[in-house]
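*Asks:* quick one, what's the 3D model for this:
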Amino acid sequence: MKPASKSSASPAPRPVIVRAVPIELGQLLKFAGLGGSGGEIKTAIKDGEVLLNGAVETRRGKKLAVGDKVSLGSETVIVQLA
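*Replies:* Purely as a prediction, here's the structure:
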């Protein structure tokens, strides 16, 4: 029998494949299609709505590495290298 909590758990992170690391947080969010325009992304980061590896991250220029998980709203992406 499968655990009932599986359906209420967050979906698995969606991989976002980048050409090079490090990549800045704001760039990744825009590239991944999260948060709409650059202005909306900037505001979401500043307002503490973005999580990096489970912790609030408010620096738009934060450098990300392969394996970092970034969440905005109900969506989570994971940085992967091409």
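*Asks:* every contact and neighbour count from this point should use C-alpha atoms.
*Replies:* Will do.
*Asks:* what does stretch 50-57 rub up against?
*Replies:* The set of residues external to stretch 50-57 that reach it, using CA atoms under 8 Å, 6 or more residues apart in numbering, is 44-45, 48-49, 58, 68-73.
*Asks:* another one to check against the first:
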Amino acid sequence: MKKAVFIETPYMTLGQMLKEESIISTGGQAKWYLRETTVMVNDEPDNRRGRKLYPGDTVAVPDVGLFFIRSKQGE
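*Replies:* The predicted model follows:
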């Protein structure tokens, strides 16, 4: 699955994205999930829940899909 994730702020964290996309149910699960799952940010593995995601970034979550970070500005 490929999906655009629109943000209204300059950035969002990886943990926030996982919660917003219902990959995890609570923000507290992000640390555990990222320890157990290899998430790729811009084609590099990243396990930091506080990783800042900016418009133009891509996040690949195994068995879930590919997410494209986009800005809502300009709509």
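*Asks:* now the TM-score, please.
*Replies:* The TM-score (TM-score structural alignment, normalised by the length of the second structure) is 0.77; 71 aligned residues with a CA RMSD of 1.7 Å.
*Asks:* re earlier: which among the contacts of stretch 50-57 of the first structure count as buried?
*Replies:* 44-45, 58, 69-72 (16 or more other CA atoms under 10 Å).
*Asks:* need these in JSON lines with secondary structure, can you?
*Replies:* Shown next, in JSON lines, are those (DSSP: H, G, I helix; E, B strand; the rest coil):
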{"residue": "44", "secondary structure": "helix"}
{"residue": "45", "secondary structure": "helix"}
{"residue": "58", "secondary structure": "coil"}
{"residue": "69", "secondary structure": "strand"}
{"residue": "70", "secondary structure": "strand"}
{"residue": "71", "secondary structure": "strand"}
{"residue": "72", "secondary structure": "strand"}
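*Asks:* tell me the one among those nearest to residue 81 of the first structure.
*Replies:* The nearest member of these to residue 81 of the first structure, counting by CA to CA, is residue 69 at 13.3 Å.
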